[in-house]
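# I'd like to go over a predicted model; first the sequence, then the structure.
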Amino acid sequence: MRTKIDYGIDLGTTNSAIARIENGKPVIKKSDTLKDTIPSCVSVNKKKNVLSGDAAFNALKLDKTRALKTLKSEDHNAYIEFKRTMGTDIKYPSSNMAKDFSSEELSAEILMKLKSFITDEAVKSIVITVPAKFTMVQKDATVKAGKLAGFEHIELLQEPIAASMAYGLDAENKDGIWLVYDFGGGTFDAALIKVEEGIMKVVDTEGDNWLGGKNLDEAILDQIILPYIESNFSFKNTLSVTNQKEVLRNSVKYFAEECKIQMSFMDKHNILTDLGDLPIEDEEGEELTLDIDVTQDSLEVAVAPIFQKSIDICKDLLKRNNLKGSQLTTVLLVGGPTYSPILRKMLKEQITDKINTSIDPMTSVAYGAALFASTISVSEEVMEQSRDTTKLQLEIKHEATTVEEEEMVNIKILKEKTEGTVPDKVFADVVRGDKAWSSGKKQISEKATLVDVQLNSGASNTFEIILYDEQGNKLECQPNSFNILQGINPGQATLPYHIALEITDRIQEKDLLTAIKGLEKNQTLPATGVTYGLKTQKDIRPGMVNDEIIIPIYQGGYDAEGTTAIHSTHINDVKVNGEDLPSLLPAGSDVEITLKVDRSEQMTVSIFFPYLSHTEQQTVEIIQGKSVSKEWLEKEINKARKTAKRLQGENNSKEVEKIIGNINEISEKLDNKGGGDSGKLEVQDNLLKELRALDKLDSETEWPKVEKELKENFYELEGLLNKVKSNGDEGDLKMEAIDAHMQEFRVKIEQIIKDKSVIHAKELIEEIDSLDFNIRDVLAGPQMDISMINNINSNFSNINWKDNSKARTLLNQAIQSINNGNVSNLRPILIQILEVMDRDDAEKLTGKLTR
């Protein structure tokens, strides 16, 4: 019985692998074709048999080639690159099976195929790796795929961390800063990892879920193979029809992939086909054949721009962490494309020459995943299923990883879980796997016995437990072994994105993404975040299901803070309605939100209402992403162009020009490859990135006006206070507290101007104006509030109201209070009236912004 998971799977976009711990070492388990990896490909034949791996990939190639005969996409029955649509509602139809497959179902087939390579035991627990930039939605989909594949306990691990563990175990230098450069088949990840005496900490991550080996294949296809076909054959009409061109591209894509692989190890490659390999004739009746000589120079022209995108991501990652390439201890290469000499030359020229090639880029992630799995205990549920209670049951506790050379292990007998009689005296001998060390016999019991074990450096140490009774007879026990990983400690997982709320910013009148304090990007997991200062916008009546508070939760990167929330990944909405509350919750009531995220990024939320002294707790369910149409994308691209052109008129900066160029590229990509689901998702993600950049620039163009308003309002308030002091009119004003506020304002203004923060400037303007309003109110007495309410009542029909009915109800309350002579409660009502008034109208009436 394994007490640790011990199994790791690299579930890749194009290739996948499985590894397990054997005698303390990770071992890649060979496929049914005796390979280290299998293609992440699934097909269904006419007998409704589901094929995975090499057999499915061969079927895929045949399907693509057969389609050339008619230049029409045949019925779909073979699938690849479905990892790119994980977490969405996109389906893959199968005519042979007469059903649609989800990405999770297809991924489950790959996982089951990998699991089938293990024939000597049942595998119920697994570590599955995911790209560092996978969102919670994509990770949740990966877990669902694992469940469909029959795994009962699933742990996720970021691919760069897995690769760094594979390298770090044998690394001579276990200190410094490592850059993991992970260029996979469909995704790119870069991770900065700080290592001190073998203890690893993820500093920061960045990446692109739409950048990988697939993009290299397409570049070779579009810049080498298709130009050859256009120059040597007559396919003008075919290439002018989008669907027919796509069929032709798909049929020869295999040759682009083969060229990419061969050119990773050779100076030149000949793309060559025989007559009959490509069953299509051009418009002049000549059969299509390929005979293309590819050199490193011609290949570089095609693929260097793709690699450059990944290197630019690394440069940005280093820059935001105030690092230079020269400060890196090593760059770890992960993924098949990193064999490319073109890439390695570019990395050496632009990042550092400290390129590490000691680990196998193709299997290092699976290898590291197994190492990580050796440190994670099997869940109690799985453990109970595999117990053989006829054997003496033990509990073994120890650190799974350590940088020390000795470790303490606690062993005790679980008598209540053991059938039959347990001898009065039981002795244990703990023997290291290499037989070079043993503890000697030590008596153990139902109370924990401490055993000090000696470890081999830089290795996963396996220890066998041999039990004896008082007469020296061996006793069977379970578990009878354990592992301790010496020399590297992966530390805790970190958040790859901000966990954030969509909060209506009353100042900007926008729904903005606001990171929850404590759940910012790179926080160590598990983590807890708390948000204060939120208020309800309407009354929530008890028992009323239609009265509800909606709390939208999002994920967003560094570029997402303060941008429009819908431009980031929506996790779900947490809802609380009147049925959840014991009594009336008035509009304007405080709300405090506490969000807890565990190691697997599962979330629970607590919503506290101080007015009611009531807390609501919920588990946050992760919702599936929705597919989008090409028409919707075209519409959004046009809207983005208009925004960019407006900003260009206001601020003709290089940033705006760059965004306009990126939007044009996105539009071109939509025209060229936006017909497929994966292509549309890629376009959507890239477009959202540019929309976030436009949000940032839009705020920056406001800065000069906001800065002027901030200074003017502060100076006006300062002038008012100087006048009050010179005239000796302090009266009921608490001048000591006001002076403290003014000093705080000065400090904030200095920092805000330095940061050019529009949001914080507007927030401070609100605070300044609120203090100004309160000072004038104290000086004027209640007559000021009475005058303002009468003024609002006289001009009611000329004011732009957000909620006309609510405004009239509040105004009637205020007028009734005035008529009754009860003017002490006018101020709270007046503030509520101003809250439902258009911002400009409020400023005209009060002379100040009061919200």
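Right, received. Where do you want to start? Residues are numbered from 1 along each chain as shown.
# CA only for contacts and neighbour counts going forward, please
Noted.
# residues contacting the most centrally placed residue in the chain?
Geometric centre of the chain, nearest residue: Thr135, 3.0 Å, by Cα atoms, centre = their mean. By Cα atoms under 8 Å, 6 or more residues apart in numbering, the residues touching Thr135 are 497, 555, 569.
# need those residues in CSV (columns: secondary structure).
Shown next, in CSV, are the contacts of Thr135 (DSSP: H, G, I helix; E, B strand; the rest coil):
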residue, secondary structure
Tyr497, coil
Gln555, strand
Thr569, strand
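# next, Asp189: secondary structure please.
Here Asp189 is strand, with the state taken from three-state DSSP.
# can you show me the helices along the stretch 201-350 of the chain?
213-220, 226-232, 236-240, 242-262, 296-320, 341-350 (DSSP state H, counting those that start in this stretch).
# below is structure B, check it against A:
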Amino acid sequence: MRDTIDFGIDLGTTNSALAVAGDDDVRILKNNDDQSDITPSAVWLPKADTVWVGRRARHRAETDPENVAIEFKLEMGLADASRTFGKAGVTLSAPQLSAEVLKTLRADAARYAGAAPDSVVITVPAAFALNQNKATLEAARLAGFTGSVPLLQEPTAAAFAYGFDDADERAYWMVFDFGGGTFDAAVVSKRDGDLRVLNHAGDPYLGGKLIDWAVVERLLAPAAARDLGLKDFRRDNPIWRGNFGRLKQAAEQAKIQLSGRDRTDLLLELVVDGSEETFEFTLTKDALDAVAMPYWARAVNLCREALVESGLGASKIDRLLMVGGATLAPGLRELLSDPAHGLQIELDTRIDPTTVVARGAAIFAGTMRRPASESVVRAVGEYGVELAYEPSSTTTRPTVAGRLSGPSGEVDWSGHSVVIANPEGRPPFRTGRVTVNRVGAFATEVELDEHRTSRFTTELYDGNGAPLPLAGGSFGITHREVEFGGARLTHSLGIALADHKFSPLVRKGTAVPTRVREIFRTSHAFNRSDPSAMVRIPVVQGERARADRNRQVGMLQIRPVDIRIDLPAGTEVEVTFEVDESNLVTVVADVPLIQAQFEAEIDLDDVLTPDADVLADELAEVERRIAEAQRTAATSPEVEQRLARLQEEGTLATAREQVRAASADAGAAVTAEERLREVQAQLDDIDEAAQRPAKERELREVLAEAEELVERVGRPTDRAELADLRTRAQDAIDRKDIRSIERETEQVVSFLIGLERRQPGFVIRLFNQLALDTSSMRPAAEARRLIAAGRSAAARGDEAGLMVICQQLVRLLPQSEQNTVVGLVRS
């Protein structure tokens, strides 16, 4: 009976792998299909009640594409995404397809262990969202894993695989995980036996699949259309679906072949008018590298971002850990080693990049105790024991505690004792008699053999030293040189507010598990007679200030099903977010008014595939914004630099290709959405960069006015406040943070207004300046009415009433003009 989970699965976009932790090592389990270390994540249903998974299914993607599903990991978490298998007459969702892969791997584990495991560690990309993680757990449940299924981030798993040796080594590493469908970068610290992930960056839709499709779209498809005279030869044209499937397979195989040569000849049959035509194409390494370079460049830039966020330069990183089959590409390794364009970090390729994540998952699984299942079956007269210990330890003398239970009823434990022994130890180990306290509890240290698993048994003795029958009591503890420093949140998690701003509740990098509380107020009344009453708050993940530039991953729904009274609008609801080690979220809501607590629900089941027409409209909007930005680039080096990065990473070209394919491929649709969201966010930054010089000038101008006015009429307290404002303003300018610059401008303007209000005639001067030009005030009729009322108040000498009118007039001005009011007063 295993004490720990031990089995780890890398559930990949292109390939999956299974590993198991033993007493002294970790091994990759070969599959039952072709005795390979990896199993292609492919499912083929040639007829009803027949399912093939793995290499055989992958090969059928060329000859029977209508009945084969591949690369469905990218559709995880989409409620409406599915694949239909015509011959079998069934439709399967991405979690159901992933479950078929997991079933195969679980059967391989059963062949090794003699019984199918009910618990397993499954890896997920660090960039996965909540709904994608939930879909992964659903796939595990469908596959028969009914026990504990911890989710482990892929770069963390890779760090485990590389890091559980050389405990004395003190180093910083960077994980470079370029897989079939996703990219993750992680900065890892290894210090005194503690392995800790410091920071993540990644893209859940950047991987080898995009490079394959780019080769098809930019090289193979145009050549095939030209050579064979194919009309409307597009990926989204359903009549050519089979041919594009064959081209995709050919591109993938050619990419693998070019890992060891400079050119490869493609020869494949394409179906034209019902008959097969031969298509030939020579693909060179240089041509492949040219297509792949933008995707590699994006990965490199994400690594640089992770380093900046960690406060580390590349010179501080000792090794770059290569993970994922795509990292076998010579061109990528050449780029990473390039002193000008790469990361300038030594590449570490000691472990097979296609299986390293599975190895790390198994190592982690070996540190996780199996959940307590049914109690050990006891024979009549047998005693029982419940043990508490860590299954993995970095010390050779860990503590083990336990509590005994009698055969039936209460037991007088006076004089009882236990002995814990490891007869197979090196040397054999045996405690002395450990006294049991009055409630049957005990604790003692045990000795471990270094670098292996020590197996112990527990013996029970009565007050006279006679042995008593004890059920259970056997356990194992593995000595390891390194321990995991804990998981961290890879995305900020929060809600979208009514003004479209993002309100983060838990920040990226927070150690998990964690718990946070926030107070919300209901926007409308809750009536018990209205069963549909509900608070709905979008839950989003990301780092952008605008909520719609982040990913919506669910809907927080608070249903007042247990309220005893009607609740008025504005009622306080205290919401507690809990994030576990797998980055999964649960929510509890308290209503203090009625002292009631009820479960709130994050609905992760309404995240849908983006609509192709909506994506096309957004692409047009993005292209319009880029054209505008290009017109300002000549006058702004920063704008020019940011546009150059968009070009370098090929973000817009990828977006165009994925938008074109969106109607035929749900994976392409979500990739397009992610790319467009990223471009929009970068264009927001470009807009801010273009506006910032003017904003900085405005801040400096109002500061100069404030300094001049303080010099004339200021008090000592005014001078101190101005010095503080000057320091904060310079900090905002140095940080190039336009939001802070605008905030500081408002603070200086408020300070100026306060000074001006102390000067005689301020209200009259303010009104006269506002009355000079009302052309930008809206609505114009209201401005005219206020001007007339102001003249009457001035004639009466009513300065208080005139100030109220001035405030109303200022609010009619555009926001960009409101901050200049003080300047107008003093000019």
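Now that the structure is in, tell me what you want to look at. As the structure is a prediction and not an experimental result, all values here were calculated from the model.
# now Glu712 of structure 1: which helix or strand?
Using DSSP states H and E, the element containing Glu712 of structure 1 is helix 703-727.
# how far is that helix from where the chain is centred?
Offset of helix 703-727 of structure 1 from its chain centre (Cα atoms, centre = their mean, to the nearest Å): 44 Å.
# one step back: quick one: map the residue nearest to the centre of structure 1 onto structure 2.
Mapped onto structure 2 by TM-score structural alignment, Thr135 of structure 1 lines up with Ala129.
# any idea how far its match lies from Lys73 of structure 2?
Using Cα to Cα, to the nearest Å, we find Ala129 of structure 2 at a distance of 13 Å from Lys73 of structure 2.
# wait, doesn't Gly86 of structure 2 sit right on Pro65?
No. Look at Gly86 of structure 2 against Pro65 with Cα atoms under 8 Å: they stay out of range, at 10.5 Å.
# more neighbours, these two?
Neighbour totals were compared for Gly86 of structure 2 and Pro65, and Pro65 leads with 21 against 15 (other Cα atoms under 10 Å).
# in contact with the nearest residue to the more buried one once chain neighbours are set aside, which residues?
The shortest distance from Pro65 of structure 2 to any non-neighbouring residue, by Cα to Cα, 6 or more residues apart in numbering, is to Gly242 (5.9 Å). Contacts for Gly242 of structure 2 were tallied using Cα under 8 Å, 6+ apart; they are 62-66, 271.
# of those, buried ones?
Buried members of the contacts of Gly242 of structure 2, counted by 16 or more other Cα atoms under 10 Å: 62, 64-66.
# out of those residues, which is nearest to Gln257 of structure 2?
Using Cα to Cα, Glu62 is the member of the buried ones among the contacts of Gly242 of structure 2 that sits closest to Gln257 of structure 2, with 17.9 Å.
# Gly213 of structure 1 maps to what in structure 2?
Counting by TM-score structural alignment, Gly213 of structure 1 lines up with Gly208 in structure 2.
# please work out how many residues are found near the closest residue to that match other than its chain neighbours.
Nearest residue to Gly208 of structure 2 in three dimensions, chain neighbours excluded: Gly180, at 4.4 Å (Cα to Cα, 6+ apart). Using other Cα under 10 Å, the number of residues around Gly180 of structure 2 comes to 24.
# also Ala569 of structure 2?
The burial count assigned to Ala569 of structure 2 is 12, neighbours taken as other Cα under 10 Å.
# distance-wise, check it relative to Ser523 of structure 2.
Distance from Ala569 of structure 2 to Ser523 of structure 2, by Cα to Cα: 6 Å.
# tell me the secondary structure for the counterpart of the residue nearest to Gly208 of structure 2 in structure 1?
Using TM-score structural alignment, the equivalent of Gly180 of structure 2 in structure 1 is Gly185. The local conformation at Gly185 of structure 1, judged by three-state DSSP, is coil.
# wait, what's in contact with Gly185 of structure 1?
12-15, 212-214, 335-337.
# among the residues you listed, who's most crowded?
Busiest of the contacts of Gly185 of structure 1 [other Cα under 10 Å] is Gly12, holding 30 neighbours.
# what's near enough to touch it?
Contacts of Gly12 of structure 1 (Cα under 8 Å, 6+ apart): 40, 83, 184-186.
# ok, Gln523 of structure 1 next?
Taking Cα under 8 Å, 6+ apart as the test, what Gln523 of structure 1 contacts is 494-495.
# now Asp10 of structure 2
Contacts for Asp10 of structure 2 (Cα under 8 Å, 6+ apart) come out as 16-18, 122-124, 154, 355, 357-358, 361.
# in helices, which of the residues you listed appear?
154, 357-358, 361 (DSSP state H).
# what segments of the stretch 1-150 of structure 1 are helices?
With helices called from DSSP H, counting those that start in this stretch, the stretch 1-150 of structure 1 shows them at 54-66, 103-115, 136-148.
# highest mean neighbour count out of the ones you listed?
Most buried of those, by mean neighbour count (mean count of other Cα atoms under 10 Å): helix 103-115, with a mean of 24.
# before we move on, back to that, nearest to Lys255 of structure 2, of the contacts of Gly242 of structure 2?
Distance ranking of the contacts of Gly242 of structure 2 against Lys255 of structure 2, using Cα to Cα, places Glu62 first at 16.5 Å.
# could you find the closest non-adjacent residue to the closest one?
Nearest in space to Glu62 of structure 2, with sequence neighbours left out and distances taken as Cα to Cα, 6+ apart, is Arg246 at 4.8 Å.
# map the one you found across to structure 1 for me.
Arg246 of structure 2 maps onto Ser251 in structure 1, by TM-score structural alignment.
# hang on, the earlier thing: distance to Lys844 of structure 1 for the helices of the stretch 201-350 of structure 1 - can I get that in CSV?
What follows is the helices of the stretch 201-350 of structure 1, written out as CSV (distance: least, Cα to Cα, whole Å):
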stretch, distance to Lys844 of structure 1
helix 213-220, 56
helix 226-232, 65
helix 236-240, 61
helix 242-262, 58
helix 296-320, 43
helix 341-350, 57
